[in-house]
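Colleague: Generate coordinates for the sequence data below:
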Amino acid sequence: MTQPLRLVFAGTPEFAVPHLHACRRDGVEIAAVYTQPDRPAGRGRKLTPSAVKQAALEAGLTVEQPENFREAVARERLAAFAPDLIVVVAYGLILSKKVLAIPRLGCWNVHASLLPRWRGAAPIQRALLAGDRETGICLMQMEAGLDTGPVLLRRALPIAPDDTGGTLHDRLARLGAQLLGEGLEEVLHGAALPPSAQAEQGATYAHKLDKAEARLDWNESALALERKVRAFDPWPVAEGDVAGETLRVWKARDPGPGSRGSAPPGTLLAATRAGIDIACGDGVLRILELQRAGGRRITAADYLNARPELKQTAATAHGP
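Modeller: Below is the predicted model of the structure:
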């Protein structure tokens, strides 16, 4: 291309930051960066800029923060940047047909799943909760539907047995930035990315996370609870009642077939340096790292140093 590719980037959280960096390359001119308005955060509820805004300002880029694009003035402001392409990564706003029609090359979206599986707001955590063995990244041409547009590029990523919401987030962010970079290079060299329509068969929706989901119900299977613990790390963090105390559970595993006898779900079966075993509806969940109210994240062994009586309680509950 003789003229630079004029691009507007739209994103908000940390996941989008590597993608913004991927757009900063030879042949690309970032006309503006759109992100959500500053929101209250932290204990003081101080207005805090998004991760994308901070990265954009550090790079000396123009930042725009409209509440939405319902008003014509907001759409006119966007059109005034005359973008060839708009790249959207976890922006947090639904873009109308009027907005999607502004750039001559349309709008691209980077989505953290293998579409059509896990369309929607929380694809990373939903994949973990479902026990999926792989996920990935799709570079998609946006249309009016929610994550329904044709896929331009896709790349699969295996889910490791110990992946958490946090580790999978970081690996997908890196992969997404790489795939976006590849797509931009194709366009810069005059190639067209062939769109592949999504199949409706196999489509699933990744609902937004709710803090209430993070409660551990010991009537569920140990496998399902282990997936919850991994999926909700680092937010909202799983929590459950253990020996009369509500704890945040950061790390736990299903040790596989084990004896829980006739103990009802929620019974403390064992409390050793290896972990704290809780009877579940099916199997046993071993808690490895936890956090008490107002405390910090600690190992099960450190927790038992503060509550040595649990070792005897577990031995009594488990029987001889």
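Colleague: contacts, neighbours, all on C-alpha from now
Modeller: Will do.
Colleague: Stretch 157-164: how far from the chain's middle?
Modeller: Offset of stretch 157-164 from its chain centre (C-alpha atoms, centre = their mean, to the nearest Å): 13 Å.
Colleague: Can you give me the end-to-end span of that stretch?
Modeller: 14 Å (C-alpha to C-alpha, to the nearest Å).
Colleague: Show me which residues of it are buried.
Modeller: 157, 159, 163, 164 (16 or more other C-alpha atoms under 10 Å).
Colleague: Kindly reformat those residues as a markdown table containing secondary structure and distance to residue 210.
Modeller: Formatted as a markdown table, those follow (DSSP: H, G, I helix; E, B strand; the rest coil; distance: C-alpha to C-alpha, whole Å):
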| residue | secondary structure | distance to residue 210 |
| --- | --- | --- |
| 157 | strand | 26 |
| 159 | coil | 23 |
| 163 | coil | 20 |
| 164 | coil | 17 |
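Colleague: I have a second one here; can you model it like the first so I can compare?
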Amino acid sequence: MSKTRVIFAGTPEFAKVALQTLIDKQDELNIEIAAVYTQPDRKAGRGQKLTASPVKELALAHGIAVEQPVSFSLKYAPDDGISGQVSRETLANYRPDVMVVAAYGLILPLGVLNTPTFGCLNIHASLLPRWRGAAPIQRAILAGDTTTGVTIMQMAQGLDTGDMLYKAECPIEQTDTTQSLHDKLAALGGAAITAVLADLVNYQKNAEAQDENLANYAEKIAAIDGQINWQENAFAIQRQIRALNAYSFLNGERVKVLSAMPIKIEQITHESAGKVVSVGKNALLAACGADEQGVQHLINITGLQWAGGKPFNAEQIANSNKVSDGDYFTNEGGA
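Modeller: Take a look at the predicted model:
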């Protein structure tokens, strides 16, 4: 029985985990990873050196061919580079049976989606149709969702609109951050795509259309999304800290808010929003705005980082003399 020829397309660590799973399962799944597609090398770090993606590094370590087209668009025809037409021809020459896509970051036109015999499968980090788009992990935490997961989707034109082949759920704990949830979903994605490739024809036969009435979109995260508004309730602020690069201003200095513990229901306050109520060795307690019931809670901040400095845990904050009871976290400009 001939092996199924797989093209893998992905770029960041999330995709690397899935690729490693497929590499480990090649014999079990009777597949051959014919090539890996990933984003062109980018400048990174203080030295701004060209850096390969995690997916490229893994592929090269296993002797897998790597392709890094800039675009698959037929309109892309540079004088000194590879055109979209040539990129499509190169893909077709690999004679792919199926293409597995995970956080690739490049638009795949219909001509590309139709190139593999069984089309293109996407590993998406949400339970579709909830959280289509660029930032499903962050948006799920911000929204207070208690469950998320991974969907294996048959790719179609449109943003994450294709039919669903497989879903796997994952609880969101009160202590989960974007990073911890990312790691759980990355592992889940590897297991999910393995299950689908083991019985692909059957999963495609029983594919489920998405309910457009339930669809919502995980918009790309902007830097301003991380600025804490202390008039928000403590639960929303704690989710913001877990989900984003959260920051505020303290005594005129910008400070990153790195971590916070779950809110204790009994920690009720009547202090002004943003006020530092207590600086302790276990947590810095700050007042927040009222929730929907008009109750104000304290938030338990356990990690801060001042500009140009190292991250401080709660005990280091307490011993730093950088913040005292009665100080205020403020919005930019002191508001």
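Colleague: TM-score of the superposition?
Modeller: In this superposition the chains share a TM-score of 0.92, using TM-score structural alignment, normalised by the length of the first structure; 305 aligned residues with a C-alpha RMSD of 1.5 Å.
Colleague: ok, back up a step: with distance to residue 206 of the first structure added, can I get the buried residues of stretch 157-164 of the first structure in TSV?
Modeller: Converted to TSV, those look like this (distance: C-alpha to C-alpha, whole Å):
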residue	distance to residue 206 of the first structure
157	18
159	17
163	18
164	17
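Colleague: Please enumerate the helices of the stretch 151-300 of the second structure.
Modeller: For the stretch 151-300 of the second structure, the helices defined by DSSP state H, counting those that start in this stretch occupy 178-198, 200-205, 234-243.
Colleague: which one of those helices has the most crowded surroundings?
Modeller: Of these, the one with the most neighbours on average (mean count of other C-alpha atoms under 10 Å) is helix 234-243, at a mean of 24.
Colleague: Relative to residue 32 of the first structure, how far out is the counterpart of residue 89 of the second structure in the first structure?
Modeller: The alignment partner of residue 89 of the second structure in the first structure, by TM-score structural alignment, is residue 76. Look at residue 76 of the first structure and residue 32 of the first structure: by C-alpha to C-alpha, they are 14 Å apart.
Colleague: residue in the first structure matching residue 318 of the second structure?
Modeller: Match for residue 318 of the second structure (TM-score structural alignment): residue 304.
Colleague: Which element, helix or strand, includes the nearest residue to its match once chain neighbours are set aside?
Modeller: Leaving out its chain neighbours, the residue that sits closest to residue 304 of the first structure by C-alpha to C-alpha, 6 or more residues apart in numbering is residue 310, at 7.0 Å. Here residue 310 of the first structure, judged by DSSP states H and E, is contained in helix 309-318.
Colleague: Could you do residue 9 of the first structure as well?
Modeller: strand 5-11.
Colleague: chain center to that strand: distance?
Modeller: 22 Å.
Colleague: Remind me what the very next helix or strand once past it packs against, helices and strands.
Modeller: Counting by DSSP H and E, the next helix or strand C-terminal to strand 5-11 of the first structure is helix 17-23. Contacts defined by 3 or more C-alpha pairs under 8 Å, 6 or more residues apart in numbering; DSSP states H and E place helix 17-23 of the first structure against helix 51-58, helix 165-188.
Colleague: how about those in TSV, adding distance to residue 245 of the first structure?
Modeller: Formatted as TSV, those follow (distance: least, C-alpha to C-alpha, whole Å):
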stretch	distance to residue 245 of the first structure
helix 51-58	35
helix 165-188	25
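Colleague: For residue 108 of the first structure, which of those helices is the nearest?
Modeller: Taking C-alpha to C-alpha, helix 165-188 is the member of those nearest to residue 108 of the first structure, at 9.1 Å.
Colleague: neighbouring contacts of the closest one?
Modeller: Outside helix 165-188 of the first structure, the residues that touch it by C-alpha atoms under 8 Å, 6 or more residues apart in numbering are 1, 5, 15-16, 18-23, 27, 110-112, 124-125, 128, 136-139, 153-155, 157, 159, 192-193, 230-235.
Colleague: Give me the angle between that helix and helix 222-231.
Modeller: 60 degrees (axes from the mean of the first three to the mean of the last three C-alpha atoms, to 10 degrees).
Colleague: The strand holding residue 9 of the first structure: average distance to aligned residues in the second structure?
Modeller: Compared with the second structure after the fit, strand 5-11 of the first structure shows a mean deviation of 0.5 Å (mean C-alpha distance after the TM-score superposition for the first structure).
Colleague: and for that strand, what span of the second structure is it aligned with?
Modeller: Against the second structure, strand 5-11 of the first structure falls on residues 4-10 (TM-score structural alignment).
Colleague: buried set for that stretch?
Modeller: Taking 16+ other C-alpha under 10 Å as the criterion, stretch 4-10 of the second structure shows 4, 5, 6, 7, 8, 9, 10 as buried.
Colleague: Residue 174 of the second structure maps to what in the first structure?
Modeller: Matched by TM-score structural alignment, residue 174 of the second structure corresponds to residue 161 in the first structure.
Colleague: Same question for residue 259 of the second structure.
Modeller: Checking TM-score structural alignment: residue 259 of the second structure goes with residue 251.
Colleague: Format the buried residues of stretch 4-10 of the second structure as CSV; extra columns: distance to residue 306 of the second structure.
Modeller: Below are these laid out as CSV (distance: C-alpha to C-alpha, whole Å):
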residue, distance to residue 306 of the second structure
4, 52
5, 51
6, 47
7, 44
8, 41
9, 38
10, 35
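Colleague: Which members of those are the farthest-apart pair?
Modeller: 4 and 10 (18.9 Å).
Colleague: list the contacts for residue 83 of the first structure?
Modeller: 6, 7, 8, 31, 102, 103, 104.
Colleague: I'd say the first one and residue 29 touch.
Modeller: Pointing back at residue 6 of the first structure there. Yes. Using C-alpha atoms under 8 Å, residue 6 of the first structure is in contact with residue 29, at 4.8 Å.
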